[in-house]
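[1] missing the sequence, but the structure's below:
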């Protein structure tokens, strides 16, 4: 194949009618490169000018660029890093986004040949391709158009194909590529489109052949960026803090259900101070970036599940979770990528995550804060995971309760005064057990063998212990737990001991009552709009929970149904106007999202309408967010 190009005696900026073969063009460029070392750089400078294209070129300019790139590909052995540094800088500074298809192919071919010809150029070639993960800023508005999507695909397909070709030719290339990708990764304050497009290429590498060597690092880096964005969103951005209360008064669903629109079309919520709502995140640029990156990550996890790769990727996700997310102070949303991955594979990933958390909290060599964080994650996960079978939840509750029982036996009589901070892990676990039972007690009590297992757990001795967890744990959780326990007849002996002196005590305040904003259940409802569609189908909102005392006429003792969970049962039970109805899955899903939120809001509005025996009513909100305190390990 031949090209119409300038004769050797003419410059590269002049065209004639002579027909010149490809080999002749390569020979011409080789000669131009050699002349530089002899001090003749006129034609060399013309060659450099051809390489400089900061915007789309005219057809003649494009043809000249293609010819020059092809010629350079055949002359890479004549390129010297000292004499031709300006030429190399021009080549490595080129953007595929500004080139036509033919020019893109020619440029990619040159980069591959340079990388394979000399190890000195490898890093620069890889860096040039990584830089092309992102379009020039002027092209960002164009990407929202159909032609922009097509252009993005054309460029990135070539970039990733080139990276794979270089990896095939230079086996060590993937290891050299990794630090370049991590270094070039956009920071949290970069434009949202840049963050998402770049992460898209990182996850594409993870799922490709190069991912066998660097895929784990790609996943971990994306999770790190999720967390970076998460912690940049302050609580003040989504919460108006009431220092007197310090906890969330209602869940997102309650906020949205009670929203009214005024005459100006603005949403008006009759919310108490401290309420958490999705509207408060509206217009938050950091939240929008995090939301979009969460969606991209969830899509990648779904693709991994469809391709049978999720279990492998989940191992990396768990490692990243342990290293960063678990101990992040008040992480708000990043942890939901783990929740979503678990929902895609409950039998393996879902149970592995819960087991890992339980193992962490039981490990005495772990710091107390880490153990308490693991307990908070476990409690929230067991409560909110619609995909978790009741039998599994029950087995984890048994493990938690037995740990509390052994701890209480060890400390029995060893202290004359109660110091909550000295037993913070114990109280965190007690609180976790009660919290999970607030969400799951009804389902467990409806399955005979699980009900029997719950009755045989050493919960009552733990609650009766002189360490007195009922007076130390958050009153809002304690009150709701006791309300359900009484209705379910959970305790066989006299229950009056449970209901004495449950007013918020100084002990409770010392442990967490006055610092509830610093305490958390990490899987409280996710407030990010776009990624909500991935979480919601597998998530248990408080409004869905049918507590044990919803219908006092129910005869729980006679219940006899198969074990199941929120998500897999074929039938559900609904009470309307005092009658029980049997409903199928589709109806149940609709009812779950549209049923009245008045059964019990996420935080009971005031004290219980029907005060428990011997109890004075007090304002209780449930659930609270739990932050672990500090104390010696056990």
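    Cool, the structure landed. As the structure is a computational prediction, the values presented were derived from the model and not from experiment.

[2] every contact and neighbour count from this point should use C-alpha atoms.
    OK.

[3] helices or strands up against the longest helix that the chain contains?
    As assigned by DSSP state H, the longest helix anywhere in the chain is helix 146-169. Applying 3 or more CA pairs under 8 Å, 6 or more residues apart in numbering; DSSP states H and E, one finds that helix 146-169 contacts helix 101-117, helix 122-131, helix 173-184.

[4] wait, which of those is closest to residue 284?
    helix 173-184 (24.7 Å; CA to CA).

[5] residues in contact with the host helix or strand of residue 300?
    Assigned by DSSP states H and E, residue 300 belongs to helix 285-306. Residues outside helix 285-306 that contact it (CA atoms under 8 Å, 6 or more residues apart in numbering): 188-189, 192, 195-196, 199-200, 203, 226, 229-230, 232-233, 281, 310-311, 313, 334, 337, 340-341, 344-345, 528-531, 534.

[6] buried subset of those residues?
    Of the members of the contacts of helix 285-306, the ones counted as buried by neighbours, 16 or more other CA atoms under 10 Å, are 188, 192, 195-196, 199-200, 203, 226, 229-230, 233, 281, 310-311, 313, 334, 337, 340-341, 344-345, 528-529, 531, 534.

[7] before we move on, back to that, wait, which of the helices and strands packed on helix 146-169 is closest to residue 217?
    Nearest of the helices and strands packed on helix 146-169 (CA to CA): helix 173-184, 7.8 Å.

[8] dropping in the other structure now:
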């Protein structure tokens, strides 16, 4: 395209002439027709008007509005080749630079062009999508009332025009989708640009056009979340000490917590790892987008659309998030969606994850990731019932039991990694949920009837392969709840993570993947925290002296529910047997896991000290879990 010629005299001449509406349309038509005859003067006058955009005087605004309206009445005379310069000027106009009158006239012209000929539809749609974003010079104004008002004026008109075009041109939504995806700002762009673009994508999802492009909009938003998520390295979050067990990684530094509160942090106090994200621009962008997405899901729930939207959301999760290497934050969109509708979406998510885990069609890593998500979800979802947790656990235990029935080999973390991931998921959930299940007679009976003991006693020996910190906390609670027979198999504490306990997770260390550990993003945590179970809120089976401390209470508590299990010792109490440290140390040393030195001291200390559960950060203060 050649350099645009200007004609100041021609422009002044045009501005001075007092045209009626019909005369102006006729004048514009003549200017358009004259181009093919080699007479460009009036054509260039028209283009000159299109180029006035800043600090316009009232008469200049009036001329621009009337010119746009005249062009709207002459769209049939606009040729994509002969009038390339004019079209380029029109499609290059940013509505953010004009007042409402010019905006309305421009949108009327764009709509007329889109409807008049299929040749213009892509350019019109692209022009509207470009107006999702303000010019760079306008970004700082978005913080002011004036800037926000202009944003509302522009976007309302853009989306209205898109809706009108979609109504009049049935194929427009299918042409719109690739344009929106191609025009997305890069993840390195300024946060304000990324946020406002996603805001427009979500607005389209909930609009009339959403019937055609809504699911793809939502998938594209999730894709953008995960793109930012994977840019945040684990080194930005974890301050991992290989000498510590995973329970010890749940940090509670009161001094750092106090500093975090001074900065205005609301949840939770233990914020060492959250502080490590301070200044991370990718985390800030992701946090803002998570807030937008959660707000959108809340609107969907209020409009009775959540179940429909959730189907799309889960498909996107399955395709994108589930197999992303240790996704850190994006999955909380699913968590929040489930919290908005526990009876449908909440149950659907748990059942679907269990389906993936038990289905042989999926690759091993996908199945392991699914059960890690399932365990973390059941453990952390405050909105989930204990009965759902019990029913899902029963399904996992039954699968593991059936697996054991056809296996006669010994420990092999690589060959049986799916099995070990299932066992670890079961124990992890019970660390959070055992007390709540044991407090409900029907759920206690259901738990006691599960073939969990044969699974854990099997020669595959999951207690030696799964993370020792989870195994130890699980056994401590199982002891207090009188869940198993007294046996050296179920009586070892202070396990060290060995090579075999690391092996089943593979290079991805899925054995240490707890997807719904406390969310470290500050702004979106307000959506998650009220629905979240922190470890400090969990009532364990050893939490108070009343639970299982009295023989009379114990007999009453376990009475009818255990009658069918007396023969294989499922309900027998540890306190009913004399505990021999020497004999126990001998049996432990034969396992070649725990060092012999200081064993008695460590055991004696840990039998009276509650374990700390695995989460990257545990809040030191949080609401009491009821």
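    Received it, and whenever you're ready, just let me know what you need. Just so it is clear, the structure is predicted and the values come from calculations on it, not from any experiment.

[9] quick TM-score on the pair, please.
    The TM-score (TM-score structural alignment, normalised by the length of structure 2) is 0.84; 559 aligned residues with a CA RMSD of 2.9 Å.

[10] CSV for the helices and strands packed on helix 146-169 of structure 1, including mean neighbour count and distance to residue 512 of structure 1?
    Formatted as CSV, these follow (neighbours: other CA atoms under 10 Å; distance: least, CA to CA, whole Å):
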stretch, mean neighbour count, distance to residue 512 of structure 1
helix 101-117, 21, 59
helix 122-131, 22, 48
helix 173-184, 17, 39
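
[11] mind checking which of the ones you listed is nearest residue 37 of structure 1?
    Comparing these by their distance to residue 37 of structure 1 (CA to CA), the top pick is helix 101-117, with 19.8 Å.

[12] mean distance between that closest one and structure 2 after superposition?
    Here helix 101-117 of structure 1, set against structure 2 after superposition, deviates by a mean of 0.4 Å using mean CA distance after the TM-score superposition for structure 1.

[13] hmm, who's touching that helix?
    62, 65-66, 69-70, 72-73, 76-77, 96, 121-123, 125-126, 154-155, 158-159, 162, 165-166, 169-170.

[14] check those residues for burial and list the buried ones.
    Buried residues within the contacts of helix 101-117 of structure 1, counting neighbours by 16+ other CA under 10 Å: 62, 65-66, 69-70, 72-73, 76, 96, 121-122, 125-126, 154-155, 158-159, 162, 165-166.

[15] picking up where we left off before, start and end residues in structure 2 for the next helix or strand after the helix holding residue 300 of structure 1, please.
    Downstream of helix 285-306 of structure 1, the next assigned helix or strand under DSSP H and E is helix 310-320. Aligned using TM-score structural alignment, helix 310-320 of structure 1 spans residues 306-316 in structure 2.

[16] and the angle for the longest helix of structure 1 with helix 101-117?
    Put simply, helix 146-169 of structure 1 runs at 20 degrees to helix 101-117, going by axes from the mean of the first three to the mean of the last three CA atoms, to 10 degrees.

[17] structure 2: matching residues for helix 146-169 of structure 1?
    The aligned range for helix 146-169 of structure 1 is 145-168, by TM-score structural alignment.

[18] how far out from the middle of the chain is that stretch?
    Here stretch 145-168 of structure 2 is found 28 Å from its chain centre; the criterion is CA atoms, centre = their mean, to the nearest Å.

[19] mean distance, it to its aligned residues in structure 1?
    Averaged out, stretch 145-168 of structure 2 is 0.6 Å away (mean CA distance after the TM-score superposition for structure 1).

[20] please, where are all the strands along structure 1?
    Ranges of strands within structure 1 are 2-4, 19-21, 260-261, 267-268, 572-576, 579-583, based on DSSP state E.

[21] please produce TSV containing these, extended by distance to residue 253 of structure 1 and mean neighbour count.
    Putting those into TSV (distance: least, CA to CA, whole Å; neighbours: other CA atoms under 10 Å) gives the following:
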stretch	distance to residue 253 of structure 1	mean neighbour count
strand 2-4	67	14
strand 19-21	71	14
strand 260-261	14	12
strand 267-268	15	12
strand 572-576	19	13
strand 579-583	23	11
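
[22] dump those strands to TSV, plus distance to residue 92 of structure 1.
    Shown next, in TSV, are the strands of structure 1 (distance: least, CA to CA, whole Å):
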stretch	distance to residue 92 of structure 1
strand 2-4	25
strand 19-21	27
strand 260-261	55
strand 267-268	52
strand 572-576	63
strand 579-583	64
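
[23] for residue 430 of structure 1, which of the ones you listed is the nearest?
    It's strand 572-576; of the strands of structure 1, that one is closest to residue 430 of structure 1 (CA to CA) at 29.9 Å.
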